[in-house]
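Enquirer: build me a structure from this.
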Amino acid sequence: MVKVTVWNEFLHENLHEEVRRVYPDGIHKALADGIGTDGFEVRTATLDQPEHGLTDEFLANTDVLIWWGHMGHDKVEDYIVDRVHARVMNGMGLIVLHSGHFSKIFKKLMGTGCDLKWREADEKERIWVINPAHPIAAGIPEQFVLDKEEMYGEHFDIPVPDELVLVSWFEGGEVFRTGCTFFRGQGKVFYFRPGHETYPTYYNANVLQVIKNGIRWAAPSGAAAPIRGNHQPLEEIKPK
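Expert: Here you go, the predicted structure:
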């Protein structure tokens, strides 16, 4: 059973009626319900909880952390970012959604500014699978459409992804690297673009399938942790 934590700053839903109509119980609840119990044990955490809900004990019992943030990036305490970063480097999977591209944790893991073009114009997004053999693409059609989404456009200021699984085309003409994977230490990171707070994106079956596939991909592999530092020889070193 993969232990999943869905983290959401939970600010828009409390402040903006337009968002509350779409996600009355919060984006984190919609994601947790959409992911379901399909081999997952799902919990949620939010910004306003003590230590943002991400205590050492909580993270130690998290295999994959899903991160949604937007207007509260600067409210996330640096020591919590360092704590999450350490867990990723030690094997915890991380899925960063939509505007989480500007989160402190994603920028720390990428080492770049993570900026991009954007526009809110209720435009169509067509998401293409460009790596159909990748496990994140399992069960996903060659392409699918979101009728209304926020546009994100290139250039996306990230390192070259270790794997590029999905790309988006928008009605206004832009394209974007929508599904990117990265390996950091023993951990795996998946960035997935869709999910603006005023649209019902996280009820879309294909979007939820991508996220579920991402959880399975990002979950710890179970491989032995590497041993570093000064090390005794495994074989006899004969005097020369």
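Enquirer: only C-alpha atoms for contact and neighbour calcs from this point on.
Expert: Will do.
Enquirer: can you give me the buried ones in the longest helix anywhere in the chain?
Expert: Longest helix in the chain by number of residues (criterion: DSSP state H): helix 205-218. Neighbour counts over helix 205-218 (16 or more other CA atoms under 10 Å) mark 206-218 as buried.
Enquirer: include distance to Trp118 when you put those residues into CSV, please.
Expert: Listed next are the buried residues of helix 205-218 as CSV, based on distance: CA to CA, whole Å:
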residue, distance to Trp118
Asn206, 23
Val207, 20
Leu208, 23
Gln209, 25
Val210, 22
Ile211, 22
Lys212, 26
Asn213, 26
Gly214, 24
Ile215, 27
Arg216, 30
Trp217, 28
Ala218, 27
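Enquirer: pick out the most distant pair among these.
Expert: Spatially, the most separated pair among the buried residues of helix 205-218 is Asn206 and Ala218, at 18.1 Å (CA to CA).
Enquirer: ranges for the helices of this structure?
Expert: Counting by DSSP H, the helices of the chain are 12-15, 17-22, 27-35, 56-60, 78-89, 104-110, 205-218.
Enquirer: by contact count, what packs against the third one?
Expert: Counting by 3 or more CA pairs under 8 Å, 6 or more residues apart in numbering; DSSP states H and E, the packing neighbours recorded for helix 27-35 are strand 2-8, strand 40-46, helix 205-218.
Enquirer: is it possible to export these to a markdown table including distance to Leu146?
Expert: As requested, these are exported to a markdown table (distance: least, CA to CA, whole Å):
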| stretch | distance to Leu146 |
| --- | --- |
| strand 2-8 | 22 |
| strand 40-46 | 26 |
| helix 205-218 | 9 |
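Enquirer: by how many degrees do the longest strand seen in the chain and helix 205-218 diverge?
Expert: For the chain, the strand that runs over the most residues, judged by DSSP state E, is strand 117-129. Per axes from the mean of the first three to the mean of the last three CA atoms, to 10 degrees, the angle that strand 117-129 makes with helix 205-218 is 80 degrees.
Enquirer: strand 117-129: how far from the chain's middle?
Expert: 18 Å (CA atoms, centre = their mean, to the nearest Å).
Enquirer: mind listing what's buried in that strand?
Expert: Buried residues in strand 117-129 (16+ other CA under 10 Å): Glu123, Lys124, Glu125, Arg126, Ile127, Trp128, Val129.
Enquirer: of those, which is the nearest to Val6?
Expert: Checking these one by one against Val6 (CA to CA), the nearest turns out to be Ile127, at 23.3 Å.
Enquirer: second chain to compare with the first, below:
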Amino acid sequence: MTPVRVIVWGENRHEKIEEHVRKIYPDGMHETIADGIRENLGDGAVVRTVTLDDPEHGLTEEVLQDTDVLVWWGHAAHGDVADEVVERVHRHVLSGMGLIVLHSGHWSKIFMKLMGTSCTLRWRSEHDRELIWTVDPTHPIAEGVPHPLEIEEDEMYGEFFDIPAPDELIFISTFSGGEAFRSGCTFHRGHGKIFYFRPGDQDYPTYHHKDVRRVIANGVKWARTVRPERAAPVLLRYETGEFFKGAGYTGPLG
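Expert: Down below sits the predicted model:
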């Protein structure tokens, strides 16, 4: 199999304006995330990074056509993402591009559009210990992940998390305040596969954590489509006895 083609999209705002974040991620969070995928997948992946400030946010039609899996991290500038780029990414996901949404990407335009809900949750940032418990140990995203995965310090997310019921729940997190959260969820939209993974506030070195990096890399492998070509689901009209090739359909009166 050819290497999976990965784009890591980073908002790259905190690293520019907050010195303590820049110390943790001197090359940007997106580069640290990309390094973790390279570290785990090796020659099995070709990984590139783009950021919000790139032309068309780095997500041109040509780039997306050449991408098997898009990894998304955003937080402070969700509103700065152009709607036409969101529509473009949405179309590619429905056509079979994989999408990994990390941490505060739960409130990104693209994730909310794909979920169809508010994607709101409870949160606090008090240097919480997080334990990530594997509830589906047979899932490929959980391969090689310790049970539980311990993160010494990170931001807390808690229920209620306003998302549709996941197709698969792989991980749940618990925190020092007693909260619980569905922290590893998969969804299918059209021909595309989506994995949401909770950890990764910018104030903590979470994306240097070897097991967090493993989960993200496993997610990338899982989200790659097995379909031979990228194509959006379409509505076709079939005659009786015709099984393989329908006719184009232009609308309810077509």
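Enquirer: can you give me the TM-score here?
Expert: Between these two chains, after superposing, the TM-score reads 0.95 (TM-score structural alignment, normalised by the length of the first structure); 235 aligned residues with a CA RMSD of 1.2 Å.
Enquirer: quick revisit: residue range for the longest helix of the first structure in the second structure?
Expert: Helix 205-218 of the first structure lines up with residues 210-223 of the second structure when matched by TM-score structural alignment.
Enquirer: now do stretch 59-67 of the first structure
Expert: Going by TM-score structural alignment: stretch 59-67 of the first structure matches residues 64-72.
Enquirer: what's in contact with the matching stretch?
Expert: The contact list for stretch 64-72 of the second structure (CA atoms under 8 Å, 6 or more residues apart in numbering) reads 4-10, 89, 92, 97-102, 105, 220, 223-225.
Enquirer: mind doing that once more with 6 Å?
Expert: Contacting residues not belonging to stretch 64-72 of the second structure are listed as Arg5, Val6, Ile7, Val8, Trp9, Met97, Gly98, Leu99, Ile100, Val101, Arg224 [CA atoms under 6 Å, 6 or more residues apart in numbering].
Enquirer: ok, stretch 129-149 of the first structure next?
Expert: Contacts for stretch 129-149 of the first structure (CA under 6 Å, 6+ apart): Asp122, Glu123, Lys124, Glu125, Arg126, Ile127, Trp128, Val165, Leu166, Val210, Asn213, Gly214.
Enquirer: in space, what's closest to the fifth one - neighbours in sequence excluded?
Expert: Take Arg126 of the first structure and drop its neighbours on the chain: the residue closest to it by CA to CA, 6 or more residues apart in numbering is Val145, 4.5 Å away.
Enquirer: map that neighbour across to the second structure for me.
Expert: By TM-score structural alignment, Val145 of the first structure lines up with Glu150.
Enquirer: relative to Glu130 of the second structure, how far out is that match?
Expert: 6 Å (CA to CA, to the nearest Å).
Enquirer: check Gly184 of the second structure too.
Expert: 13 Å.
Enquirer: cool, Glu11 of the second structure as well?
Expert: With distances taken as CA to CA, Glu11 of the second structure is found 24 Å from Glu130 of the second structure.
Enquirer: what's the answer for Glu18 of the second structure, then?
Expert: Distance from Glu18 of the second structure to Glu130 of the second structure, by CA to CA: 24 Å.
Enquirer: ditto for Pro233 of the second structure
Expert: With CA to CA as the criterion, Pro233 of the second structure and Glu130 of the second structure are 39 Å apart.
Enquirer: what's the closest of the helices and strands packed on helix 27-35 of the first structure to Thr55 of the first structure?
Expert: strand 40-46 (10.1 Å).
Enquirer: what is the burial count for Pro24 of the first structure?
Expert: By the criterion of other CA atoms under 10 Å, Pro24 of the first structure has 14 neighbours.
Enquirer: which position in the second structure aligns with it?
Expert: For Pro24 of the first structure, the residue aligned by TM-score structural alignment is Pro26.
Enquirer: for its match, give its distance to Glu152 of the second structure.
Expert: For Pro26 of the second structure, the distance to Glu152 of the second structure - CA to CA - is 21 Å.
Enquirer: and if you look at Arg13 of the second structure?
Expert: The value you get for Arg13 of the second structure to Glu152 of the second structure, if CA to CA is used, is 25 Å.
Enquirer: okay, those two: which has more neighbours?
Expert: Arg13 (18 against 14).
Enquirer: ok, the residue lying closest to that one once chain neighbours are set aside to Thr186 of the second structure distance?
Expert: Nearest non-adjacent residue to Arg13 of the second structure, counting by CA to CA, 6+ apart: Ala76, 7.1 Å away. Separation of Ala76 of the second structure from Thr186 of the second structure (CA to CA) stands at 24 Å.
Enquirer: what's the answer for Arg213 of the second structure, then?
Expert: Taking CA to CA, one finds Arg213 of the second structure at 17 Å from Thr186 of the second structure.
Enquirer: now swap in Ile141 of the second structure and tell me
Expert: 10 Å.
Enquirer: before we move on, what about Arg91 of the second structure?
Expert: In terms of CA to CA, Arg91 of the second structure sits 18 Å off from Thr186 of the second structure.
Enquirer: between those two, which has more neighbouring residues?
Expert: Taking other CA under 10 Å, Arg91 of the second structure and Thr186 do not tie; Thr186 has more neighbours (21 against 16).
Enquirer: so what corresponds to the more buried one in the first structure?
Expert: Checking TM-score structural alignment: Thr186 of the second structure goes with Thr181.
Enquirer: against Ala45 of the first structure, how distant is its match?
Expert: From Thr181 of the first structure to Ala45 of the first structure the distance is 24 Å (CA to CA).
Enquirer: repeat for Ile35 of the first structure
Expert: For Ile35 of the first structure relative to Ala45 of the first structure (CA to CA), the value is 15 Å.
Enquirer: check Glu18 of the first structure too.
Expert: Counting by CA to CA, the gap from Glu18 of the first structure to Ala45 of the first structure is 22 Å.
Enquirer: these two: who's more crowded?
Expert: Ala45 (23 against 14).
Enquirer: contact partners for the aligned partner of Leu166 of the first structure in the second structure?
Expert: Under the alignment (TM-score structural alignment), Leu166 of the first structure maps onto Phe171 of the second structure. Contact analysis of Phe171 of the second structure by CA under 6 Å, 6+ apart lists Trp133, Thr134, Val135, Ser183, Gly184.
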